[in-house]
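Colleague: Okay, structure incoming, though there's no sequence with it:
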């Protein structure tokens, strides 16, 4: 189908001139030379529409992929990228979050201090905005909250455009005031939308056949490996230059968060006998496991200790240790986090706050400390999965 479409597009740019007779095997044939039409203007969408009208069963899709470049908030605290909303476009810096499903940012009618520190959406200035009328609110695990109302407008994510229901905050808790991004872009499943019945961005673009593949690929660049630069979310595609080996697809066991079975935790390849169910969450900075797993992990790290007021600490000297590693076994593969990324932030006396913390009973959370070492492809097919492979490091 790709070859057929390309031939059709190329042919539209050419004009037939007079046929010339030639002799082939003692028989006369006619050659039709072609010259380029100087007035031709390429229009891929029109050509695809023409193909679909002519061959209704062919279903050639005008699908593509959209790249969102990311800004790394020091020290690998979070990552955000630009999203355009409305007509004419209003630009927002949004935190892409596989651990939630709502897309939201402040309304121009919000006067809270946290709202005033960020770009606010002015619905009156968008010709494509549509009122919804439903109230909206959301809360997160750190106690932060936002509330307001729903509306819908055109959203552009790396060139992928669709009409989307959005939350417009008229109130935000103080925690959001210190955040460098304007709001959140949820990439979880619609089952965890704050308002029942709202479809996610992925639901809408997949239903509209706007993506070449029903995936979002995530490359989070750490400051240690990439100076925090070059990160991206790739909607509709997979960039094989970003990882080594082959992706191993881990089945999603519950379509809410991107929830998977963690079969085991390993230290330098040796089983610690610790596993559970967890989510791979781009919106969480650290890795959070239960206390038994956290203790088993840190027992293998020389000098690690647990402070009841702070949590697990490791010597900051492990920042130079990329050989020893913690691994998580999922889907038949083992995916690694080197000790170098466990020295997350200095707390004094030569100690750093560990990138792996305990105390989470129930779902584990494999946050950015895990993802910045592994390329992750969130595949929203009828049987969703997450493809994982180690990052390619030059």
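Modeller: Perfect, I can see it now. All values reported here derive from a predicted model rather than from experimental measurement.
Colleague: Please make it C-alpha for all contacts and neighbour counts, starting now.
Modeller: Noted.
Colleague: Run the chain-centre distance for stretch 285-296.
Modeller: What separates the centre of stretch 285-296 from the centre of its chain is 24 Å, taken as Cα atoms, centre = their mean, to the nearest Å.
Colleague: before we move on, what about stretch 346-357?
Modeller: 28 Å.
Colleague: Identify the residues contacting it?
Modeller: 286-289, 291, 294, 311-317, 341-345, 369 (Cα atoms under 8 Å, 6 or more residues apart in numbering).
Colleague: Could you count how many residues lie near the nearest residue to residue 370 once chain neighbours are set aside?
Modeller: For residue 370, ignoring the flanking residues on the chain, the nearest one in space by Cα to Cα, 6 or more residues apart in numbering is residue 337 at 6.0 Å. By other Cα atoms under 10 Å, 25 other residues sit near residue 337.
Colleague: just to revisit the earlier point, can I get the buried ones among the contacts of stretch 346-357 as something I can paste into PyMOL?
Modeller: In PyMOL syntax, the buried subset of the contacts of stretch 346-357 is picked out as below (16 or more other Cα atoms under 10 Å):
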select buried, resi 286+287+288+289+294+312+313+314+315+316+341+342+343+344+345+369
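Colleague: ok so, going back, what strand or helix carries the residue nearest to residue 370?
Modeller: strand 333-338 (DSSP states H and E).
Colleague: and residue 136, how far is that from residue 151?
Modeller: 10 Å (Cα to Cα, to the nearest Å).
Colleague: Between these two, which contacts overlap?
Modeller: Overlap of the contact sets of residue 136 and residue 151 (by Cα under 8 Å, 6+ apart) consists of residue 167.
Colleague: before we go on, here's another structure to hold up against the first:
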């Protein structure tokens, strides 16, 4: 399985307010730990309160947090983040790799004053080298299970490809606890959720882009490639519009039900058209920051049994790679449209030495929701379907991703 983990080609094309940001794939932290035979120890030391609690309230309402006026914090699931891209901050510019994350709303990168081991492994922002840096003075803190991320806030010139965002609020982390940040190949996170999701770090980046009228339309879209061809792009974030060459068929739109995450109504999930989960409807968070599909523990357990997945001692599920072609389809229904995932989509193949091991792309977690049961549709779903996020009409669109586009273009050029 081919994964490229570091260098990034800068933005390739801009026209009519469209900003293309190439995305690169990386090994998730979970995969790196698994490959080094450290996952079991890590999960034992950190369960149950570290990962996949990003969307739950980590503490009951009323418990003081690190920031005034905020009673609870969210937990970021960096263990399965897979796609990242390039930004720069400051004058002259300082480059950083970030996860473009629809499941959060803040921008942060490591500070040159950071004292954690994780910061030594990543690029650090040097405020004293930038002529455009404005010190904010406020502190921010985010709970991460076994500890807190701590940082200070500032304002700076942000560049995303050729696009310039002036006076953008962002966080400089000065303390990053935990081993996950050491293993992560990205430096920071650029959140693309709604302002209400922000941990009070100021105006989210895409809101700044809209306010400064830097794009023609208040829309951004993601293409997450499945290609194994070395010259094919691994993914793309398009700010300001949609690329019709990257999908086929109609776009099916879903209204946002809660303006924080990109949260929509999910009608049902079926396995081989038979057993139905959430028959009375659920809520689904559309999240580019995690690779998995996550649902309530009880439903996921039944689903794992239906696809023949075997549990391990650390909560992961193995699948016999030889049986993939015979496994059932999983169908997700959104706003009356069925989205079919084959086993090739929901089974994650990984090489461990000379052996191929297959893991289920589904994971159980009982996430807090005041209404319907809550699911998360991550890259297992989003790599099959081109996704469009429309802030103008508060809706999310999906269309079948066209993964043969680049191979077809190359073949035509060789004729």
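Modeller: In hand now; what should we look at? Note that the coordinates shown come from a computational prediction; the quantities given were computed from them, not determined experimentally.
Colleague: quick one: residue 30 of the second structure is in a helix?
Modeller: Yes: Residue 30 of the second structure: assigned to a helix according to DSSP: H, G, I helix; E, B strand; the rest coil.
Colleague: Assess the claim that it and residue 40 are in contact.
Modeller: No: the pair residue 30 of the second structure / residue 40 is not scored as a contact, 10.2 Å apart, by Cα atoms under 8 Å.
Colleague: Do you have the helices of the stretch 251-394 of the first structure handy? List them.
Modeller: Using DSSP state H, counting those that start in this stretch, the helices of the stretch 251-394 of the first structure run over 291-299, 368-371.
Colleague: In a markdown table: those, plus distance to residue 115 of the first structure.
Modeller: Below are these laid out as a markdown table (distance: least, Cα to Cα, whole Å):
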| stretch | distance to residue 115 of the first structure |
| --- | --- |
| helix 291-299 | 37 |
| helix 368-371 | 26 |
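Colleague: Of the ones you listed, flag the one that's most buried.
Modeller: helix 368-371 (a mean of 26; mean count of other Cα atoms under 10 Å).
Colleague: Run through the residues that contact the residue mapped onto residue 257 of the second structure from the first structure.
Modeller: In the first structure, residue 257 of the second structure lines up with residue 253, judged by TM-score structural alignment. Taking Cα under 8 Å, 6+ apart, we find residue 253 of the first structure in contact with 259-261.
Colleague: Distance check, residue 253 of the first structure against residue 3 of the first structure.
Modeller: From residue 253 of the first structure to residue 3 of the first structure the distance is 38 Å (Cα to Cα).
Colleague: same deal with residue 306 of the first structure?
Modeller: In terms of Cα to Cα, residue 306 of the first structure sits 61 Å off from residue 3 of the first structure.
Colleague: between these two, which one's more packed in?
Modeller: residue 306 (16 against 8).
Colleague: Nearest residue to that one in space, ignoring adjacent ones along the chain?
Modeller: Nearest residue to residue 306 of the first structure, sequence neighbours excluded (Cα to Cα, 6+ apart): residue 312, at 4.5 Å.
Colleague: what's the counterpart of the one you found in the second structure?
Modeller: Aligned partner of residue 312 of the first structure by TM-score structural alignment: residue 317.
Colleague: ok, its match to residue 96 of the second structure distance?
Modeller: Distance from residue 317 of the second structure to residue 96 of the second structure, counting by Cα to Cα: 34 Å.
Colleague: picking that back up, roughly how far apart are the match of residue 312 of the first structure and residue 303 of the second structure?
Modeller: Residue 317 of the second structure sits 11 Å away from residue 303 of the second structure, going by Cα to Cα.
Colleague: Kindly report the same for residue 219 of the second structure.
Modeller: Counting by Cα to Cα, the gap from residue 219 of the second structure to residue 303 of the second structure is 34 Å.
Colleague: cool, and residue 287 of the second structure?
Modeller: Taken as Cα to Cα, the span from residue 287 of the second structure to residue 303 of the second structure is 21 Å.
Colleague: Repeat that for residue 292 of the second structure.
Modeller: From residue 292 of the second structure across to residue 303 of the second structure, the span is 14 Å (Cα to Cα).
Colleague: before we move on, what about residue 389 of the second structure?
Modeller: From residue 389 of the second structure over to residue 303 of the second structure the distance is 29 Å, taken as Cα to Cα.
Colleague: Residue 385 of the second structure now?
Modeller: 21 Å.
Colleague: Same check on residue 204 of the second structure?
Modeller: Distance of residue 204 of the second structure to residue 303 of the second structure, computed by Cα to Cα: 37 Å.
Colleague: now residue 128 of the second structure
Modeller: Distance of residue 128 of the second structure to residue 303 of the second structure, computed by Cα to Cα: 53 Å.
Colleague: Check residue 236 of the second structure too.
Modeller: Counting by Cα to Cα - residue 236 of the second structure and residue 303 of the second structure are separated by 31 Å.
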